[in-house]
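Colleague: test case, fold it:
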Amino acid sequence: MSAKPLMVKPHMPHPALPGADWADCFELQVPKSDLTAIAAARAMLGRFPPWVRLLMSLRNSVTSIFGLKSTGSDLAGNKETIGFFPIVSQSDDQVVLGFDDRHLDFRVVIDVRDDGRGRRLVDTTTLVKRKILLGRIYIALITPFHRLIVARMLADFGRRMNSASLPASP
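Modeller: So this is what the prediction gives:
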């Protein structure tokens, strides 16, 4: 089983952010049949590699000039977070993370579902509703980094899930 996520067409409009005008979706098949969405979200987003933290720090420095929210505690307010992102809603099969800012509204939706063969499919959908020109420019600039980060983090998660499901060697 491959740990490589596939980019798939996102479902639009999406109930997590009905007005979204930008989206992407990656899908990954994992061997663990009892995986919940919250467990998948925590495993994928609970610890960012140093290079991602560095990019997020750079992002925060640049966006603060424009008065935008930075990743971290000021996004969450009093909400529980996973990684940098406040939890909007959660169930066993879906977690919605995200926030609204002046330039855009942002959601990450992590869905898990059975594939009918004792495995789970994990979908990570990013939804954005760009509100002003700055939101459009921001998304245009960060899209290549966003896709690299999501694909890498899903692939790392898939490798961890696959190695955890392998029987121990004698």
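Colleague: please make it C-alpha for all contacts and neighbour counts, starting now.
Modeller: Noted.
Colleague: please enumerate the helices of the chain.
Modeller: In the chain, the segments counted as helices under DSSP state H are 37-45, 50-64, 73-76, 133-165.
Colleague: looking at these, which is nearest to Ser91?
Modeller: With C-alpha to C-alpha as the measure, helix 37-45 is the member of these nearest Ser91 (7.1 Å).
Colleague: find the centremost residue of this structure, please.
Modeller: By C-alpha atoms, centre = their mean, the mean C-alpha position of the chain lies nearest to Val108, the distance being 4.6 Å.
Colleague: apart from its neighbours in sequence, what residue is nearest it?
Modeller: Of all residues not flanking Val108 in the chain, Thr126 sits nearest, at 4.6 Å (C-alpha to C-alpha, 6 or more residues apart in numbering).
Colleague: same thing with Ile132?
Modeller: His103 (5.4 Å).
Colleague: residue contacts, that neighbour?
Modeller: By C-alpha atoms under 8 Å, 6 or more residues apart in numbering, His103 lies in contact with Leu68, Arg130, Lys131, Ile132, Leu133, Leu134, Gly135.
Colleague: now show me the structure for the sequence below, then we'll compare the two:
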Amino acid sequence: MNARDEALAKLVRLGALSAANGRKPDHVDIHRVRGAVGLRPFVAGLMGRRPGWLRLLYRVRAVLARLLGLQQAKQPPTDVRAEDVPMTPGDRLSVFTVVAADADSHWVAEGADKHLRAVLAVLVTPEQDGRNRFDVVTVVEYLHWTGPVYFNLIRPFHHLVVWRLARTAAKG
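Modeller: Below you'll find the model as predicted:
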């Protein structure tokens, strides 16, 4: 089983994809990094770092969102600490609501707007050298015609953002 199918199977077992009603997701990607940090510090680094280039991308996104009539979410917080990462289903971090979490193995959250529903998951696998492998998984389901328009415009930036933030988060 490849990494994508393995991650999707785990998300289904965790109940994170139940809202898709058996539909195949419209987009799935996985960014894999390794680091000597735990899950909560990793998620804090992933969600709480906002370098200048990313703040600029959020401003460009705001213009695109306005043109498509989407919600105008504020820029995510920049002061997320490991102890701030919620682990209880229903709790929120930025635009995401926690769906499932276990400090040793996974953190899964979802965010939705009228155009799409996105699941963000961090799946952790301990490695023999004492480090952790982090699979950062994004699953997108389009809900409206504006979903594929929006996501296909931001897709190249999505990959860059997730990859760079994951690499930095893994360093601690």
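Colleague: what's the matching residue for the residue nearest to the centre of the first structure over in the second structure?
Modeller: Per TM-score structural alignment, the equivalent position to Val108 of the first structure in the second structure is Leu120.
Colleague: shared with the second structure, which of the contacts of His103 of the first structure?
Modeller: Among these, the contacts conserved in the second structure (both residues aligned by TM-score structural alignment, their matches' C-alpha atoms under 8 Å) are Leu68, Arg130, Lys131, Ile132, Leu133, Leu134, Gly135.
Colleague: for the residue mapped onto Asp29 of the second structure from the first structure, give its distance to His11 of the first structure.
Modeller: Aligned by TM-score structural alignment, Asp29 of the second structure pairs with Asp24 of the first structure. Asp24 of the first structure sits 9 Å away from His11 of the first structure, going by C-alpha to C-alpha, to the nearest Å.
Colleague: out of those two, which sits in the busier spot?
Modeller: Asp24 (20 against 12; other C-alpha atoms under 10 Å).
Colleague: wait, the match of Val108 of the first structure sits on Val162?
Modeller: No - contact between Leu120 of the second structure and Val162 fails when scored by C-alpha atoms under 8 Å: they sit 10.4 Å apart.
Colleague: quick check: neighbours shared by these two?
Modeller: Val136.
Colleague: circling back: and among the helices of the first structure, the most buried is which?
Modeller: helix 37-45 (a mean of 20; mean count of other C-alpha atoms under 10 Å).
Colleague: picking up where we left off before, ok, the match of Val108 of the first structure - contacts?
Modeller: Leu120 of the second structure neighbours (C-alpha under 8 Å, 6+ apart): Val108, Ala109, Glu110, Val136, Val137, Thr138, Val139.
Colleague: which of those are retained in the first structure?
Modeller: Compared against the first structure with both residues aligned by TM-score structural alignment, their matches' C-alpha under 8 Å, the contacts of Leu120 of the second structure retain Val108, Ala109, Glu110, Val136, Val137, Thr138, Val139.
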